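Asker: Could you work out the structure for the sequence below:
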Amino acid sequence: MGKIGGFKEYNRADESNLAVAERVANYNEFTIPVPKDKLKEQGSRCMDCGIPFCHSGCPLGNLIPDFNDMVHQEEWQSALEILQSTNNFPEFTGRLCPAPCEKSCVLGIIKDPVSIENIEKSIVERGFAEGWIKPQAPKTRTGKTVAVIGSGPAGLAAAQQLNRAGHTVTVFERDNAIGGLLRYGIPNFKLEKGIIDRRVAILEAEGITFKTNVNVGVNFSVEELNQFDSIVLCGGATERRSLPTKGIESKGVVQAMDFLTQQTKVLYGESIPDQVKATGKDVIVIGGGDTGSDCIGTSNRHGAKSVTNFEILPKPPVGRSETTPWPFWPLQLKTSSSHEEGCDRNWLINTKEFISNEKGELTGLKTVEVQWKMTPGQRPELIEKEGSEKIWPCDLALLALGFTGPEKTLSEQLGIETDIRSNYKAHNYQTNVPHIFTAGDMRRGQSLIVWAISEGREAAREVDLFLMGSTNLPTKGKGDLPSL
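Answerer: Below you'll find the predicted structure:
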């Protein structure tokens, strides 16, 4: 514990944002860091609670009170060592994680919780600024080779852990740059891509080989994987959910990931002649999650005429719901920075039809208000409200409906068993083909970046155990980095 009673003396302080008019004029990150002296205070708010529920809230088991204490003592290098012992990429989670650790913080019962995510981001950025984060190549090699398919957070974490164990690791990525969802699924204003490149450069210096534009099972045969002693499948859950709605084929109905990916590629110099633009259009984003929020922020930066958001579920409460008490993840209204930039949010709305003109171009949406009938022991029933149909003007409808699971290309060609949700089956991350493992969204379904990193780390441990008969790679919440 850094300071006795620090949680009583200091209030929570978060990063602030640039003004809306300034930040929507570009695609850069727009947060304003908390001053260094205030960060010391924020670290001292960690209250020596006895049982740190933040550990169980974090899928990585980050040693949160430990690095908070080091920040309070201004021992930043020690804080970094503790943080990186359980989290390979705190620069990603410190920007993008919804922070389940904060929702389970004991201080959150009576006051605002400790600003764990911001402290994490501040530690790692200080580490890069001071030159403390350096490549750490293994001292010896095992002679074993591993192929990692997919370079999202799960694949990168698995690759780094396996490389640290001394195996020779090659990462295959079907896109033209490393990062997976981090690269093209997350807008630049939330994660500038230089942050990814900075980390990839370190991984390369540690000895990991990256191969882009390699789509295993398509332009790279699965037979060529036979050269590797083990394979880790981290291809994500990329099958996008659509709607069985009349007019879905109208020109102007676009999957959110296509919209976001195109914008990022154009931002970094690629030519996309048919780029989907929201400029001057009435935009409706269907889906109330993080991807929907990203579409709202991007549409505002395009200069949309209007931005409207539909969510079929009820509006969550502002505070915690009684159904999700502390320390559980709360059912609670989330207002993102993109929502604040301008958006008409609507709940309990179902799209009935996409309306188009004689050219097949989208001109509007027909909706109906709904409610959910809850019967114990039965699935919720969606009931339409009679007489509530409405036509909304719309030139661009963005489908931000999440993902149904991983693609079947690899499972079919490699003979991997899948479950009822099409996720790749695995016991201790090992599939029915003994030398093939899987992790991340491909194994557990669509989830959080922090879960992907955790899965990659855990899968790497199982691969190392399979290859060598024993392993020194850590389990969840156990550190594995040498002193910096």
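Asker: contacts, neighbours, all on C-alpha from now
Answerer: Noted.
Asker: any idea which helix or strand carries the closest residue to residue 5 other than its chain neighbours?
Answerer: Nearest residue to residue 5, sequence neighbours excluded (Cα to Cα, 6 or more residues apart in numbering): residue 47, at 7.2 Å. Following DSSP states H and E, one finds residue 47 outside all helices and strands.
Asker: what sits against residue 47?
Answerer: For residue 47, the contact set (Cα atoms under 8 Å, 6 or more residues apart in numbering) comprises 1, 4, 5, 6, 7, 107.
Asker: What's the local residue count around the closest residue to the first one other than its chain neighbours?
Answerer: Think residue 1. Using Cα to Cα, 6+ apart and skipping residues adjacent in sequence, the residue nearest residue 1 is residue 48, 5.3 Å away. Using other Cα atoms under 10 Å, residue 48 has 18 other residues around it.
Asker: Scan the protein for its longest helix.
Answerer: helix 449-468 (DSSP state H).
Asker: Sort out which residues of that helix are buried, please.
Answerer: Using 16 or more other Cα atoms under 10 Å as the test for burial, helix 449-468 gives 449-464, 466-467.
Asker: Stretch 352-372 now?
Answerer: Across stretch 352-372, burial judged by 16+ other Cα under 10 Å covers 352-356, 361-371.
Asker: And these, which two are furthest apart?
Answerer: Within the buried residues of stretch 352-372, 361 and 371 form the most distant pair, 30.5 Å apart (Cα to Cα).
Asker: does residue 93 count as helix, strand or coil?
Answerer: Secondary structure state of residue 93, per DSSP: H, G, I helix; E, B strand; the rest coil, is helix.
Asker: That one reaches residue 449, doesn't it?
Answerer: Yes - using Cα atoms under 8 Å, residue 93 is in contact with residue 449, at 6.9 Å.
Asker: ok, which stretches of the stretch 351-484 of the chain are strands?
Answerer: Taking DSSP state E, counting those that start in this stretch, the strands of the stretch 351-484 of the chain run over residues 362-373, 381-384, 390-393, 396-399, 403-405, 436-438.
Asker: Let's see this one next, to set against the first:
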Amino acid sequence: MGKPTGFMDYERQSRHERDPKTRTDDWDVYTLPLEEHELKEQGARCMDCGIPTCHTGIMINGMTSGCPVHHLIPEWNDLVYQGQWEEALKREHKMNNFPEFTGLACPAPCEGACVLGINESPVAIRTIELEIINRGFKEGRVKPEPPKNRTDKKVSVVGSGPAGLACAAQLNKAGHRVTVFERHDRVGGLLTYGIPEMKLPYSVVERRVNILKEEGITFVTNTDVGKDYPITKLQSEFDAIVLCGGATKHRDIQVEGRELKGIYFAMDFLHANTKSLLDSNLENGEYISAKDKDVVVIGGGDTGVDCLATSVRHKCKSLTQFDIYQKKGEIREDDNPWPQWPVIHQVEYGQKEAAATFGDDPRAYAVMTKRFVGDENGYVKEIHTINVETTTDENGQRIRKEIPGTEKIWPAQLVLLAIGFSGPEQDLLQKMNVETDNRSNVKAEYGKYKTNIEGVFAAGDMRRGQSLIVWAINEGRGAARECDRYLMDKTNLP
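Answerer: Okay, here's the model as predicted:
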């Protein structure tokens, strides 16, 4: 440990943020890096815990605690404090193929499980993680490393999100010939089209994909397996298949007026915006515009926040985010002890931007949509809501009770549904006769990743349901290991 008193000497400092009002005039990353001396101070705050929990990656009460890719966090924190950036990069890449993705877009369950976080602000782990990899790229230390030897095995990976990319990277390291199929025009899955540019720029994804290409991985885009590429051809041409198609079946809201125009799934809104932005800087107009509209985002999670940030940049008229739950407290409740993920009130980047633009936090709490009302042309014009109280019964089921007298009407010409996903799309799975569980996810044991079909594996959200980037990377790496074992009867992959 470089500085035993670091956590007492230095306050927490995460990446700086650009001004939340002026940054909405562009699509550049909203954060700014720390200076080197600031990063060393943040590394010094790591406490050299007797039993560090930041890297555990376990589920507690349905929430992730610690890092699912089991990052060697105390090691590279200390190395940053010592100024040993090259060694820190080696430690970082040892467990995570893509620290630049997690450094920008992971919610950092590692910080929620940081021992210092019991009674102080946790170590700024994600900030340090991102600066290690950014410095590695800047100094030319991140280079293609194609395998020295090749096997005669060919593997197809269906889906190029974080699980698919991690799986492909690991299988390629084992020497197999890997082809990744992506149904959209750009590689990256939800990394590319589900996370906005100001949070995770496509250039960051493309930079890593180009390295993977130089290492020998083949990417086939605009190809929807099962439609554009027959299943029989896939099975005959490859020795193994890994399904990493994600959980992209939208959750919907079933209330009166849902059929009205102007109501969209959040991911359709984000996807169209990013594609138009990358294709033409929005000049082609092929996106869902929030300009001069009263926008309501239904859903309080990260995707909803991304919709807020995108709508503000479109120059919307007003902006509201419905959260079904009550406003959370500033500190942990007794039933949410460390090292669980802290369920506390947080203000995310899109909410800061909305507040800077319109004067107040955009969230409305404990609000449930009752009906949508349209105009004479079939477009949504307002939302009728009521406040609710949410409790949990003895079986752990949520019970929502409407509160009389809290009815309200909200103007809305654009409604974005950001209430998550219910599981993977079923068409490909049904064509391949892959078994699913009672939640419609691919039935494959965690750690084994084998489906009921010989030589077919599954990983990421397609197997576990909607989850975090770090879980997708964890599963992609694990599925690669088991696929390699299947092909070679043994494996050296971690």
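Asker: ok, how many other residues are close to whatever residue of structure 1 lines up with residue 403 of structure 2?
Answerer: Using TM-score structural alignment, the partner of residue 403 of structure 2 in structure 1 is residue 385. Per other Cα under 10 Å, the neighbour tally for residue 385 of structure 1 reads 13.
Asker: so what's residue 385 of structure 1 up against?
Answerer: Counting by Cα under 8 Å, 6+ apart, residue 385 of structure 1 touches 368, 369, 370, 371.
Asker: on that earlier part again, kindly indicate which of the contacts of residue 47 of structure 1 lies nearest residue 341 of structure 1.
Answerer: Looking across the contacts of residue 47 of structure 1 and measuring by Cα to Cα, the closest to residue 341 of structure 1 is residue 107, at 30.6 Å.
Asker: Which of the three states applies to the closest one?
Answerer: Assigned with three-state DSSP, residue 107 of structure 1 falls in the helix class.
Asker: returning to what we had before: could you give the residue range in structure 2 aligned to the longest helix of structure 1?
Answerer: Using TM-score structural alignment, helix 449-468 of structure 1 corresponds to residues 469-488 of structure 2.
Asker: same check, this time on stretch 58-74 of structure 1
Answerer: Mapping stretch 58-74 of structure 1 onto structure 2 (TM-score structural alignment) gives residues 67-83.
Asker: Stretch 358-365 of structure 1 now?
Answerer: Following TM-score structural alignment, the aligned partner range for stretch 358-365 of structure 1 in structure 2 is 376-383.
Asker: Relative to structure 1, and after superposing, what's the average distance for the match of helix 449-468 of structure 1?
Answerer: Following the fit onto structure 1, the mean deviation recorded for stretch 469-488 of structure 2 is 0.5 Å by mean Cα distance after the TM-score superposition for structure 1.
Asker: gap between the closest residue to residue 409 of structure 2 other than its chain neighbours and residue 410 of structure 2?
Answerer: Nearest non-adjacent residue to residue 409 of structure 2, counting by Cα to Cα, 6+ apart: residue 384, 4.6 Å away. Distance, residue 384 of structure 2 to residue 410 of structure 2, using Cα to Cα, to the nearest Å: 6 Å.
Asker: Give me the helices and strands touching the longest helix of structure 1, please.
Answerer: Applying 3 or more Cα pairs under 8 Å, 6 or more residues apart in numbering; DSSP states H and E, we find helix 449-468 of structure 1 packed against helix 90-96, helix 153-164, strand 230-233, strand 436-438.
Asker: need these in CSV with mean neighbour count and distance to residue 315 of structure 1, can you?
Answerer: Output for those, formatted as CSV (neighbours: other Cα atoms under 10 Å; distance: least, Cα to Cα, whole Å):
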stretch, mean neighbour count, distance to residue 315 of structure 1
helix 90-96, 21, 23
helix 153-164, 28, 31
strand 230-233, 25, 37
strand 436-438, 27, 36
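Asker: Which stretches in the stretch 201-350 of structure 1 count as helices?
Answerer: 256-267, 290-302, 337-340 (DSSP state H, counting those that start in this stretch).
Asker: cool, the stretch 51-200 of structure 2 as well?
Answerer: Going by DSSP H, counting those that start in this stretch, the stretch 51-200 of structure 2 shows helices at 73-81, 85-95, 99-105, 109-112, 125-138, 162-173, 190-193.
Asker: contacting residues around the fourth one?
Answerer: The contact list for helix 109-112 of structure 2 (Cα under 8 Å, 6+ apart) reads 53-55, 57, 64-67, 117, 122-126, 338-342.
Asker: Now list the buried members of those.
Answerer: Buried members of the contacts of helix 109-112 of structure 2, scored by 16+ other Cα under 10 Å, are 53-55, 57, 64-67, 122-126, 338-342.
Asker: Please narrow those residues to those residing in strands.
Answerer: 64, 65 (DSSP state E).
Asker: on that earlier part again, what distance do you get for the residue nearest to residue 5 of structure 1 to residue 108 of structure 1?
Answerer: 11 Å.
Asker: what number of residues lie near residue 8 of structure 2?
Answerer: Residues within reach of residue 8 of structure 2, counting by other Cα under 10 Å, total 12.
Asker: same deal with residue 268 of structure 1?
Answerer: Residues near residue 268 of structure 1, counting by other Cα under 10 Å, number 9.
Asker: mind listing what residue 14 of structure 2 touches?
Answerer: Going by Cα under 8 Å, 6+ apart, residue 14 of structure 2 touches 34, 124, 127.
Asker: Including distance to residue 167 of structure 1, could the strands of the stretch 351-484 of structure 1 go into JSON lines?
Answerer: Listed next are the strands of the stretch 351-484 of structure 1 as JSON lines, based on distance: least, Cα to Cα, whole Å:
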{"stretch": "strand 362-373", "distance to residue 167 of structure 1": "52"}
{"stretch": "strand 381-384", "distance to residue 167 of structure 1": "52"}
{"stretch": "strand 390-393", "distance to residue 167 of structure 1": "57"}
{"stretch": "strand 396-399", "distance to residue 167 of structure 1": "41"}
{"stretch": "strand 403-405", "distance to residue 167 of structure 1": "30"}
{"stretch": "strand 436-438", "distance to residue 167 of structure 1": "15"}
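Asker: wait, which of the ones you listed is closest to residue 83 of structure 1?
Answerer: Across those, residue 83 of structure 1 has its closest neighbour in strand 436-438 (25.2 Å, Cα to Cα).
Asker: No further questions, thank you.
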